[in-house]
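**Q** This is a predicted model, with the sequence first.
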Amino acid sequence: MAGRTAAVAALALLLLAGCARPAAVGGPGTAAADVHDAWTSCAKAIDDPRSSAGASALELPRLPADFTPAGVVVCAMDLQTRADGGQDEVMAERHGSKVDGLTAALRLPDKPLTATACDLDLPGVAWFAMIDAGGRWVRPGIAHDDCGKLRIEVRDAVEHLELRTVATTVLAEMKSAAAAKAGCEQQWSDMVGTVTSNEPAPQEHPFDPPKSDVRLCVYTVPASEQGSAKPAGTFERGGPLPAATWTALRSAMLPAGPARPCPAHASRFALFRPAADNGGEVYVELDGCYRMLWFGPSGAALRQGSAAIADQITKAL
């Protein structure tokens, strides 16, 4: 969920600590790999409980000794931009036939768990299946390294596969055409609700919205999100504001005093971001408590807005 930034953040804690080693429950000989008769599609393979889609690759039985791979299928989640500017989350199915390197990596044994210090990152690998000349397929387990993580040889082999995309399946719309045209994200967190759920609310910093051109994005907060620790809003409408309109709105906001105690939760909020996207955001509740929040270089500042300011914002586009 997007908050103050739209990026999707990956776990990358590089603190040194004792190695967190998963139990090696899927090594060679512990269970027979489930070999399927014929490949159908990524969607069906991952929905099939026999494929152990939810299992860690470390826990799966290894590639059978009598299974000779002739190809590979990689199933990956991608973000695809449409012609109208909107974006979809898709399942991409990619096939490849040069699998000698990957096969060799999958035959590697577990390394002894001898490392004394391991970082805390959690490296993963795309969901993939090996296919033999007869069309049978298997999702193989992967050996672990001396920290108990996936062997780098397998991850490298998967990343360097020569693949061609044979199918894409749309799973969900991530950004509508209207949001893309407006220059807004499809979803954004109501940071007023987020900040005020933690006490004390920031009052001491200057309230100094940017003077430069801004973009306005209006979001609706469903009832299920209102009052949560980080309420999520869905794009309603938006676009660049004329300079004169923003100047008038900014002037109306500046005299605002400290936010008053209020238990209500907003069902709509406005987000103002500099058109240059160089930092500094203003959030305004369009109903509920009508509070305003400025995130800037000096820190966060919460102020008390009004129904009149909210109405002025609503009419700005």
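**A** Structure's in. What do you need?
**Q** contacts, neighbours, all on C-alpha from now
**A** Noted.
**Q** distance of the residue in the chain sticking out farthest from the centre from residue 246?
**A** Distance from the C-alpha centroid of the chain peaks at residue 66, with 39.4 Å (CA atoms, centre = their mean). Separation of residue 66 from residue 246 (CA to CA, to the nearest Å) stands at 70 Å.
**Q** Second structure follows, compare the two:
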Amino acid sequence: MRSGRTALTVALLGVALSGCVGSGTSPNAQDDPGPAQIVERWTSCAEAAPHAGTMPIAPPAPGRSASPAPRGLASPAPQGSASPALDAPAVGRIDSAFTPVTAVLCGGEIRPRPGGGREQVATERRADEIGSLTAALRLPDQRADGEAVCTLDLLVPPWLALLDDRGRWLRPYLPADSCGKPRREVRAALDGLRLTTVDSRTVREIESAAAEAAGCGQRWADMVWVETTVGRPGPLAPGAVADAGPLRLCVYRVSPAEQGGVKPAGDFAYGGALPPDRQASVVRALATTRPATHCVIPASRFAVLRPMDGGGRESYVELDGCRRVMVVPPSGGPRLGQGDAALAALLGPV
């Protein structure tokens, strides 16, 4: 078991001031909730909140279909939204006849895998010293006074349950401040909990050991298909591609279900640093491509070539299907050319 002191996850979607001020009414559209529904017996996060900590935990990054989130991210559902569990108890105020003795937080985290790579894990964590939290949860909502300035950062509380000494439990309402976010007293109390992890289960692989060793993302989007479907890349002029230092090769497979979609997602197949002699041949092939022919056959495999230092241009090559080539320079729009089987052969396993 592990202990920790951090409970409240902060998802920073933007920290600039929103420019809006309080309107003189409650930040919540509904009235203050009534008493929380009390459930007779707690079982586990896996049963009470099966989706807490299991949902995708970050929006896709450019070029990728998925991207890992900061470690320790809890359930993505904001406080006040419906629980994903079937027949979930209603969130509400703590009844005076209910005396909480334990807090349970259902969430998740990204952690290294023993053999390499990373995985998403759903966790159940508990704290028994919850006097400050209980007091904070009994506070009223703060009303806007017309002077409050609210920021755009989004606070994402964990999926929280309180248990009494009989094993009964409820989901408490988190009192809001004048901007509709959990009050600072609630945040401080959650952050101050001494938590022990009592259960965890693997949800999904985020990054395989092979992808980590190759320096490639586990999933990537087929940007040749994306750009040629929703845009019109300019022509790739002969000689426009120059050798700019060591390159990393990452190759992805696109499942039949993804092929032809809006943003087809590929799963890592193989990759690594290109050997210098093969890189020279690849660069020559990219520099001598002819204009792309009209084609609408989705690729089942594509390659991404990126500088080992992480800067500079990206090059995409469809390894089957239309076999097109697209180069994305550091500035300016993407450029499209026509590849062939010989170029695809150069991009085999390293």
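**A** Cool, got the structure. Just so it is clear, the model here is predicted, and its values are computed rather than measured.
**Q** what's the TM-score for these two chains?
**A** In this superposition the chains share a TM-score of 0.84, using TM-score structural alignment, normalised by the length of the first structure; 302 aligned residues with a CA RMSD of 2.7 Å.
**Q** rewinding a little: A helix includes the residue farthest from the centre of the first structure, no?
**A** No - looking at residue 66 of the first structure with DSSP: H, G, I helix; E, B strand; the rest coil, it is coil, so not inside a helix.
**Q** Not counting its neighbours along the chain, what's nearest the aligned residue in the first structure for residue 107 of the second structure?
**A** Residue correspondence to the first structure (TM-score structural alignment): residue 107 of the second structure is matched to residue 76. Once flanking residues are discounted, residue 76 of the first structure sits nearest to residue 92: 5.3 Å by CA to CA, 6 or more residues apart in numbering.
**Q** Could you look up the SS state of that neighbour?
**A** Following three-state DSSP, we place residue 92 of the first structure in the strand state.
**Q** What does the residue farthest from the centre of the first structure correspond to in the second structure?
**A** Match for residue 66 of the first structure (TM-score structural alignment): residue 97.
**Q** Same question for residue 33 of the first structure.
**A** Residue pairing (TM-score structural alignment): residue 33 of the first structure is matched to residue 36 of the second structure.
**Q** Spatially nearest residue to its match, not counting backbone neighbours?
**A** Excluding its sequence neighbours, the residue lying closest to residue 36 of the second structure (CA to CA, 6+ apart) is residue 92, at 3.6 Å.
**Q** wouldn't that neighbour be in contact with residue 37 here?
**A** Yes - Residue 92 of the second structure lies in contact with residue 37 (CA atoms under 8 Å); the separation is 7.0 Å.
**Q** how deep is whatever residue of the first structure lines up with residue 309 of the second structure tucked in, by neighbour count?
**A** Aligned by TM-score structural alignment, residue 309 of the second structure pairs with residue 276 of the first structure. If you count neighbours by other CA atoms under 10 Å, residue 276 of the first structure ends up with 10.
**Q** In contact with the equivalent of residue 46 of the second structure over in the first structure, which residues?
**A** Per TM-score structural alignment, the equivalent position to residue 46 of the second structure in the first structure is residue 43. Taking CA atoms under 8 Å, 6 or more residues apart in numbering as the criterion, residue 43 of the first structure is in contact with residue 91.
**Q** Roughly how far does residue 43 of the first structure sit from residue 156 of the first structure?
**A** Distance of residue 43 of the first structure to residue 156 of the first structure, given as CA to CA: 25 Å.
**Q** shared neighbours, residue 92 and residue 37 of the second structure?
**A** Taking CA under 8 Å, 6+ apart as the criterion, residue 92 of the second structure and residue 37 both touch residue 171.
**Q** Look up the average distance of the top helix by length along the first structure to its aligned counterpart in the second structure.
**A** Using DSSP state H, we find that the single longest helix of the first structure is helix 243-253. Comparing helix 243-253 of the first structure with its match in the second structure after superposition yields a mean distance of 1.2 Å (mean CA distance after the TM-score superposition for the first structure).
**Q** against the second structure, where does that helix fall?
**A** Against the second structure, helix 243-253 of the first structure falls on residues 276-286 (TM-score structural alignment).
**Q** go on, stretch 176-195 of the first structure?
**A** Alignment of stretch 176-195 of the first structure against the second structure: residues 208-227, by TM-score structural alignment.
**Q** Run the chain-centre distance for the matching stretch.
**A** In this view, stretch 208-227 of the second structure has its centroid 15 Å away from the chain centroid, taken as CA atoms, centre = their mean, to the nearest Å.
**Q** now the strands for the stretch 101-250 of the first structure?
**A** Along the stretch 101-250 of the first structure, counting by DSSP state E, counting those that start in this stretch, strands occupy 118-119, 127-132, 137-138, 164-175, 187-189, 214-220, 232-240.
**Q** Does anything pack onto the longest one? Which helices or strands?
**A** Secondary-structure packing of strand 164-175 of the first structure (3 or more CA pairs under 8 Å, 6 or more residues apart in numbering; DSSP states H and E): strand 87-96.
**Q** what's the matching range in the second structure for the strand it packs on?
**A** Strand 87-96 of the first structure maps onto residues 118-127 of the second structure, going by TM-score structural alignment.
**Q** Give me the residues contacting that stretch.
**A** 44-45, 52-54, 102-113, 193-209.
**Q** Any of those buried? List them.
**A** 45, 52-54, 102-110, 193-197, 199-200, 203, 206-209 (16 or more other CA atoms under 10 Å).
**Q** May I see the buried residues of stretch 160-168 of the second structure?
**A** Neighbour counts using 16+ other CA under 10 Å place 160-164, 168 of stretch 160-168 of the second structure among the buried residues.
**Q** ok, the residue lying closest to residue 101 of the second structure once chain neighbours are set aside - contacts?
**A** Distances taken as CA to CA, 6+ apart place residue 164 nearest to residue 101 of the second structure, at 5.1 Å, with adjacent residues excluded. Applying CA under 8 Å, 6+ apart to residue 164 of the second structure gives the contacts 98-102.
**Q** And those residues, which is closest to residue 248 of the second structure?
**A** When these are compared for distance to residue 248 of the second structure (CA to CA), residue 102 wins out at 50.2 Å.
**Q** any idea how far residue 127 of the second structure is from the closest one?
**A** 6 Å.
**Q** Then residue 16 of the second structure?
**A** 34 Å.
**Q** more crowded one of these two?
**A** Counting neighbours by other CA under 10 Å for residue 16 of the second structure and for residue 127 shows that residue 127 has the greater number, 21 against 10.
**Q** how far away is that one from residue 206 of the second structure?
**A** As for residue 127 of the second structure, its distance to residue 206 of the second structure is 28 Å (criterion: CA to CA).
**Q** what about residue 304 of the second structure, which SS state?
**A** What three-state DSSP gives for residue 304 of the second structure is strand.
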